[in-house]
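Visitor: here's my sequence, what's the structure:
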Amino acid sequence: MKRILTISVLVLSCFFFVNTSFAQNAAVKGKVTDAATGESLIGVSVLVKGTSTGVQTDVNGAFSVPAPANATLVFTYIGYTTQEVPVNNQTTLAVKLSPEAKELQQVVVIGYGTQKKRDVTGSVASVNGDQLTKQPVQTPTQALQGKVAGVQVISSGQPNSNPILRIRGTGSVLAGANPLYVVDGVLTDDIRNVNNADIVSIDVLKDASAAIYGVRAANGVVIITTKRGKAGPAVVSYDANVGFREVANQILLANRQQYVDYLNVASPTKIASDDKSPLTIPGTTNWAQAVSQKAFETNHNVSVSGGGEKNTYFISANYIDENGVIKTNNFQRFTIRANNDIHISDKLRFSDQMSLSRNTERPVDVAGIYGNVYRAAPIIPSIIDGKYGNTSAWSNVGNPLLQLDKKNNFTLNNRIQGNVALDYNPVKWLTYHSAFNLDARFNNQKNYSYQFASDASTFTVGGGNQRQDNSSLFVQNDNAYQYQWDNTITFDRTFGQHHLTVLGGMVTEKGRSNFINGTRQDVPANPDQWFLDQGNPNVNTIDHNGGDLFTRESFVGRVNYSFAGKYLLSGSLRRDGSSRFQQKWGTFYTVGAGWVLSEENFLKESIFTNLKLRASYGELGNDNIGSSLFVVTGTPYQPYYFGSTLVAGTVIQDIKNTNLKWETTDQLDIGIDYGFLNNRLTGEADYYNKKVKNALTNIPLPGILGDPDNLFITNAASYRNSGVEVALRWNDKINNHIGYNIGFNLSYNKNEVIGLNGGQAISAGGANGQTITRTDNGHPIASYYVLQATGVFQTAAEAAAAPTNTFEANHVGGLKYADINNDGKIDASDRIYAGSYQPKYYGGFNLGLNYNNFDISADFYGNWGNKIYNGKKNSRGSENDNIEASYANSRFTTTKPSSTDPSTITQTTPPSTYFIESGAFLRLNNLTFGYSLPADLLKRAGLAKARIFLTSQNLFTAKRYSGQSPELFSTDILSQGIDATNYPVTRTFALGVNVQF
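Guide: Okay, the predicted model is just below:
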């Protein structure tokens, strides 16, 4: 590790240099204030133009800098207009900086370039980096939750998990629904290596303007821009927080008495059997608590930035150490970033950006652990005197704590991400840009299973079937890289009232990955001996080797035109070639128009500071599929008789469509941007209609054709997402002491399957061998398709008179179902569509208040109009399994009949609306209190800025769902919304500091 750090420091030191030479000149003194309020501005950069000589203003806004009598001083401050002031032989200057008109002058990144927000014709949302650092989260994606209209973020409580992000609904099933991420020009699908504190802004391309990225952009684009150095003296910043995480809403399972009462009905033979030893052990085991822990977390970030007029630098280092709320689960990450700019001449600029990250993780098998937590009998102890309670001897599930202790999974991930670029301006209005972007990963994984017996040496009571007769070790090494070479030429010129920007260029991409793994038994328990060659060579071993290779070639073009700053036109065209299709090439485009009404004479004296109408339409592609999905391949080493001799041969076992083509997305967007009352009130509103055509889907094949999966993947589906988005922001000051802000966004989305084109409905999810979701025409993707539960049988006569139940016999206390087709029996043909996990409405609002040196902020997030399937309640594998406490209290009994909850839930209980609950919720996502040190204390401490804060993540959730959390993390689109074995959602409390020198 030390060697790697040493090499990293040496490499990074080569990327930047600082000119520290100062000319001996007379001192020019002065003070910088806010032109509107007269308040002193702290930390303003004061640079002698044409040199690297510069200082920052102190806590009183004062400065003193050596400068020639004929010099010009450049004053730069975030949020204010840069000002150049000639010295003209003066020794004292009074400088007043004016705040920028942010809504009008804000620059957004639109792909291969930037544009002023007022000139954008597409739907582009921006989030400032300062808003991201308020939350103690690992990834910037998590911090986006609730901040952007039309963007839904679903995160997991598990450390190092990659949040799910949906932009304007789910647009694909087999080709992925995640957006493209672009980090300083590097295209990627994973931004877990990006440090939140390094981010300047996040821009989200939601409409067809994302077509500039072609086949990578069908699900939207998230563009991340990281910090760069600014001319001036070195600025050192340190940010840190330390705290703990806990399970936000621990699931309550039945206690001893509730469980025994239930077994008397569900499994009376178990209670009556001779083996009653667990019943003699006092107390109740709360298995959810037994596997949980309060988890320590800490985050430290330090950065240095500065430079002169010819070169600037930014370098940062970040360290995260976070334990999971499940025992043995932990994660550490170390990241170094260096961003540098060198002006070789007035016409040539070199820049480089590099991020090195290294993380280690001990993950856990969440599905296996929680699958047993929900089912394990509470009458069995978790562990006593180093011996585990034998749950398998009683209820045929494993002891979850033993599962954790006897597994040691370890991963080590190294990643290099960055680029080098040249920008050449032969004339002021023409720029040639060439950038080489690289994203490379080198990962190692070791999973070790300890040997243990099922006797008294391990368990308090022996005789169960939970055992590991032989230790085993799984090892995998995999590496992958993807590079991208961009070459673009940009023409940008103003002719009178006409402004024209034209971009054209070529993009080359290539990606390669490979892995090799193996498994051996009887490897020693000493971690220093965890190598495959330490295993037993005389037993069967398993080894695999594989990989992937893909290439893309693209030609891009874009035109932006404005007349008089109020009539806007734009268009882009991209021609993509991809190795992932037999039909290699596709063409994608977007057109847009805008009208800035606030620039018209009839509105210039109105309450509108900004009012713009805009519209766009375009087509995007999607090639996010397996590289060989259209290639017919053979399976080697299959047994075959050649005459009377059995030999190994190669067999074609699957049937593939060799003419697969792009999934294409057509999207219409109509929007309005507005600003009232000198931009104290700003916002946007959009209507969109997004249709995915030629979507990949599975079509069942007759078994006679020989395909082992009986599935044929082809372009035979269409989906639509349509909706409305609204965002509002109010920012104002009551006086010089009190300021406040309020933000709100709300999205409505309707997801619908509009054409399977001869394909058959797709069934997925599962409980007790039966599917739960169905994707079919006229319904949202992965809609619940279940029986309609209508109540509980109260009498034997009522049960006898009901339609015949083909799943389980009708009985008193049993669920009754609607006979939808009136054929006198309850079977699969009586299923109905009963909603989906996709919300109809989602959004968030935030509040902020500043009073002198104190600040408070709160962020809320929620959704409604969606449903959750309580799969953990329906997935009972044995009649001896435990139940939830809420169900134990409400279920039907002869002494306390219920009309809604059955007396028992067994393996034969079919999926029905009984298990479907509301997914609506409102969560206080983040609450932060802060205090900034006053100027006199800063001066005495020698600091430019200092702030301490107390923050909480996920403080409370208002919900109707009976489970842990209505926010379910699932990467399986067709099974989303089924709550079976999710990692617990966590609550965080942390104390932090922000310091600048």
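
Visitor: make it CA atoms for all contacts and neighbour counts henceforth
Guide: Noted.

Visitor: give me the neighbour count for Gly778.
Guide: Counted with other CA atoms under 10 Å, residues neighbouring Gly778 total 12.

Visitor: how near is it to Leu950?
Guide: The spacing between Gly778 and Leu950, counted by CA to CA, to the nearest Å, is 48 Å.

Visitor: centroid residue for this protein?
Guide: Pro163 (2.5 Å; CA atoms, centre = their mean).

Visitor: look up how far Leu263 lies from that residue.
Guide: 40 Å.

Visitor: now swap in Ile42 and tell me
Guide: Note on Ile42: its distance to Leu263, by CA to CA, is 70 Å.

Visitor: strands of the stretch 501-650 of the chain, residue ranges please.
Guide: For the stretch 501-650 of the chain, strands defined by DSSP state E, counting those that start in this stretch occupy the ranges 542-563, 567-578, 585-596, 608-622, 635-642, 645-651.

Visitor: here's the other one to compare against:
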Amino acid sequence: MLAQDKTIRGRVTEDAGNPVAGASVMIKGTTKGTTTGGNGEFSLAAAKGAVLVFSMIGYANAEITVGDDDNINVTLTLSSTEIGEVVVVGYGTQRKKDLTGAVASVNLEGLKGAPNTNIGQHLQGTVPGLNVGVATSAGGTPPISIRGRVTLNGNQSVLIILDGIQYTGSLSSINPDDIASIDVLKDASSTAVYGAQAANGVILITSRKGRLNQKPRIAFSTAYTTQTPTVGKLKPYERENYLEYLKEAFYDRAYLGPDFTQPNPDFNIEDVADNSIRDAQGHLLPHNYNWFKEGTNTGSILETNLSISGGGDHVSYLLSGGLVDQKGFIINDKFKRKSIRANIETRPLSWIKVGLLSSGSFVNQDGAEPSFGSIQRMTPLIVPYDSTGKLIPFPMNTLEPNPFSTYYVDDHDRNNYYFANIYTDIDFPFLSGLNYRMNFGNNYRTTEHFFSSIYDAGQTGRAYKEYQNYYDYTFDNILTYTKNFGQHDITATLLYGAIKRKYNRTFSEARGFPRLTLSYNNLSQGTFQFAQSDAWKESLAYQMARVNYKFKDRYLLTATIRRDGFSGFARNYKYGTFPVLALGWIISEENFMKNISAINSLKLRAGYGVNGNQTSRYTSIARVTTSAAYVYGDGAPTAFGQQVTSLGNDDLKWERTKGINVGVDFAVFNNRLGGSLDFYQNNTYDLLYSVAIPNVTGFGSITTNLGQIRNTGFEAALTYDVIKSRDFSWTASLNFSTNKNQIISLTGVDADGDGKEDDLINSGLFIGKSISSIYDYQLDGIYQLNDERIPGFPVGSLRIVDQNKDNDITQASDRIFLGRQEPKYRVSLFQTFGYKGFSLTVFLNSVQGGKDGFLGNNNPSFFREDNTIRVNNLQGIDFWSPSNPNGKYPRNISGSRAKIEPNMWQDRSFVRLQDISLSYDFATTLLKKTKVQSINLYVSGKNLYTWTNWEGWDPESLDADGNAVGLVIGGRPVLRGFTVGLNIVY
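Guide: Just a heads-up that it's a prediction; the model follows:
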């Protein structure tokens, strides 16, 4: 420290008196400075007369001249609508004030206490228009979409950009603790820079970094979570209840006619029970085995993170590591992740930066679950093991295997993810404002799945080894020129880039083992041996030009054009061009607004542009497969041949989504209330769709372009500082979004000559309706014993409304539009309460269907046959019977199925108490002696309660085909979690 320097100490707070952590404190005109700790305190050597500049994103800068006082306390004031806030956009950053597109930032700080091992789980309800479902497996990635559906068969995945590079790994591989910010690009104006891959929206993830001239900052966090199902009643019957369920299945014998409500004294359950639950003498087996209990356990998550960051005059760094060990509700549903990150940047010269953003994630999901569906089907009167403790392969004496036969296996399941972006950033000294950035991004993934089971291949044993590897690189060259002259500000960006991807897979399998003592490590012991391999490559090339122009700090223009080429498209349409134009008007900067004190900021923006959607590889070309083709004589080996399996289409085009977005950003009442409103309409043309063609061609269909979809919606994001005082604060954030899609046209064919384009009824696609419209039978209760019935419908079956009154039910005449599967609107409310060192957050999330939306099929019907009297069922299903005439679900014991067994559509609307977290920051005075900047202790709960009329596993749960999961065997529960955690910053 120089003689004239002295140590300046102080604390940085915001208007309400709360500390501002991470604020920058710099000596003006130099590169020397520091940042505030978790309690807002700082220490810095500076000379008398030096000017200290205090800055923080979202706050107006403050400058203080060092005088005789060695202690300086500073209060930062929120800038008008956070005009200084910088958000990440495609290929750069922008001040929030200057945005012309629909860009939203996720509030990660408020959800830090939630037990989310997957970054996707952080996103539920946080941004209007960002639609995130639930995950029901350990480490699982929930379904994610932005602003609804804009395609039929095209790619529906949201584009993920990590640190400027397209991320093709699983979101489960990203450590949420490493994330600094998440920004969502929703409209054509903001997503156009990614062209052909951005039709479904873009999520930009930015990892944490160190800062220059920052002393080493060590952060440690740990948390433990316990998890149990949110729907505890969905369990199979235990012994007594199962026998009662079986009795009701035979109500025609267990009760006396004609009304079947009086018990039959001569009825014996053993007379109707399946052989699998009776002994040799015909008596019921004595067991009461709880298959469900043995196949499940209390879930848990143990998470630990450690990072160190900082920097000197020329180098900044962040090094981090994380461990996650999650055990799901179903035994062997395990997820373990080890993650490391190294983000390093060096400035060898004042005008050049060279950096590395890198991470490795090592995911272990060893072990296989028991079949959860089979666990729910097994009756409690049978057991999984014989008297010697050996697994019984088929305890029900049917082809249904023992559910634990998939559990007692040797399963090695590993995925390793590697990511690195090596970049160079040059501010050319000979031309002020000119910047060149080179990104060389790499994604590499390896998969090892080794498996052996003595119970496979008809109990003869099966084992295999599977290796997969995937690699892609992105090479971007970005030239940016920024110039301010007079009242004009211009930023021009040019991009030239390329992406190449490749994949390899090798699979070796053997069956029929005399013994499996070497598991999958000696496949040559198998009697039958097989090998497969697969590989592919694809590449993209693209160019982009963008101009951001601002006049008088109030009139904004963004113009973008991008050209994409993809190797997977047909020869005549390899390239597509995607333009966009957006305008903005900062009305609050106009002179006529200066005297309106209630309005702090007001901006109007509008944009129109075109995005594309890629086809999958090989869609546009004829494909060939190899199969057994001919046998030359008795005893001769099978000859294999090649067969063309699809038609090529040299004229297959890119899907194009043309979208308009009109939005308003505002802050009023001294910045206490702020937010944004957006209205949008997207029209998708040249839809990629597989169209049926005459079989005389030798093929059933061909992929082509057809039709148009319209997608419209409205979004609102509001934040209100309800109370803001020195000791107490209350902030509420409300997100609302509504979306509707509509099929405008399909094939353009009018085959029946009625003057209207034909619907694709067999595909469930109708002109003027939404993509997920429900065209089905209308129901009117259940047929009672004495009801007059339409022929073909027994007692206890569902009564279908005969729409044309012909006393018959047919598909052609009796189906109507019942509603749609998409929701009407989504709404969430996030509230934060602060009192001194305490902070309480409460997060409510809701999806509503309105009059006829967000419907899911929920039909747990019962038909008496060999299988249904042999297997178990879920408790609490309200089946009809003569003694329960108001039962909700059909029970048919007639011996003949109903002519039609229709779907039963239920409203899935819900309100969920999604997250609650209570934390405490220990007082600064207690930490001074320990040199610890902050200690935060918290407890939290997730998925605490759901208000819904939906009867099933969870209103948001979906199966592999995207259908709602109701009262069905095989569903998986959403888990309720309770967490205790600790954060320490040194």
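
Visitor: and the strands of the stretch 501-650 of the first structure: which comes nearest Pro400 of the first structure?
Guide: Among the strands of the stretch 501-650 of the first structure, the nearest to Pro400 of the first structure by CA to CA is strand 542-563 (26.8 Å).

Visitor: residue range in the second structure corresponding to that closest one, please.
Guide: On the second structure, the counterpart of strand 542-563 of the first structure by TM-score structural alignment is residues 530-551.

Visitor: quick one, helices of the first structure?
Guide: 2-13, 102-105, 129-132, 140-143, 256-266, 268-272, 287-290, 366-373, 391-395, 400-405, 796-801, 871-874, 885-890, 935-941 (DSSP state H).

Visitor: name the helices or strands packed onto the last one?
Guide: In other words, helix 935-941 of the first structure. Here helix 935-941 of the first structure touches no other helix or strand, going by 3 or more CA pairs under 8 Å, 6 or more residues apart in numbering; DSSP states H and E.

Visitor: need the residues that contact that helix.
Guide: Contacting residues not belonging to helix 935-941 of the first structure are listed as Asp58, Val59, Asn60, Ala944, Lys945, Ala946 [CA atoms under 8 Å, 6 or more residues apart in numbering].

Visitor: any idea which of the residues you listed is closest to Tyr617 of the first structure?
Guide: Out of those, the member with the shortest distance to Tyr617 of the first structure (by CA to CA) is Lys945, at 46.3 Å.

Visitor: how far away from the center of its chain is stretch 201-208 of the first structure?
Guide: 15 Å (CA atoms, centre = their mean, to the nearest Å).

Visitor: can you give the contact residues for it?
Guide: Stretch 201-208 of the first structure has contacts (CA under 8 Å, 6+ apart) with 108-110, 122-129, 150, 167-168, 220-226, 589-590, 616-620, 666-669, 688.

Visitor: quick check on these: which are buried?
Guide: Using 16 or more other CA atoms under 10 Å as the burial test, these include 108-110, 122-127, 129, 150, 167-168, 220-226, 589-590, 616-620, 666-669, 688 as buried.

Visitor: so which of those residues are in strands?
Guide: Per DSSP state E, strands hold the following members of these: 108-109, 124-127, 167, 221-226, 589-590, 616-620, 666-669, 688.

Visitor: quick one, what contacts the aligned partner of Gly229 of the first structure in the second structure?
Guide: In the second structure, the residue paired with Gly229 of the first structure is Gly210, using TM-score structural alignment. By CA under 8 Å, 6+ apart, the contact set of Gly210 of the second structure is Ser309, Gly310, Gly311, Ser316, Tyr317, Leu318, Asn343, Ile344.

Visitor: now the residue in the first structure that the third one lines up against. Nearest residue, chain neighbours left out?
Guide: Taking TM-score structural alignment, Gly311 of the second structure has Gly307 as its aligned residue in the first structure. Spatially, and ignoring its direct neighbours in sequence, Gly307 of the first structure is nearest to Ala231 (4.7 Å; CA to CA, 6 or more residues apart in numbering).

Visitor: quick one, strands of the stretch 251-400 of the first structure?
Guide: Going by DSSP E, counting those that start in this stretch, the stretch 251-400 of the first structure shows strands at 295-307, 311-323, 330-343, 348-362, 383-384, 387-388.

Visitor: okay then, goodbye and thanks.
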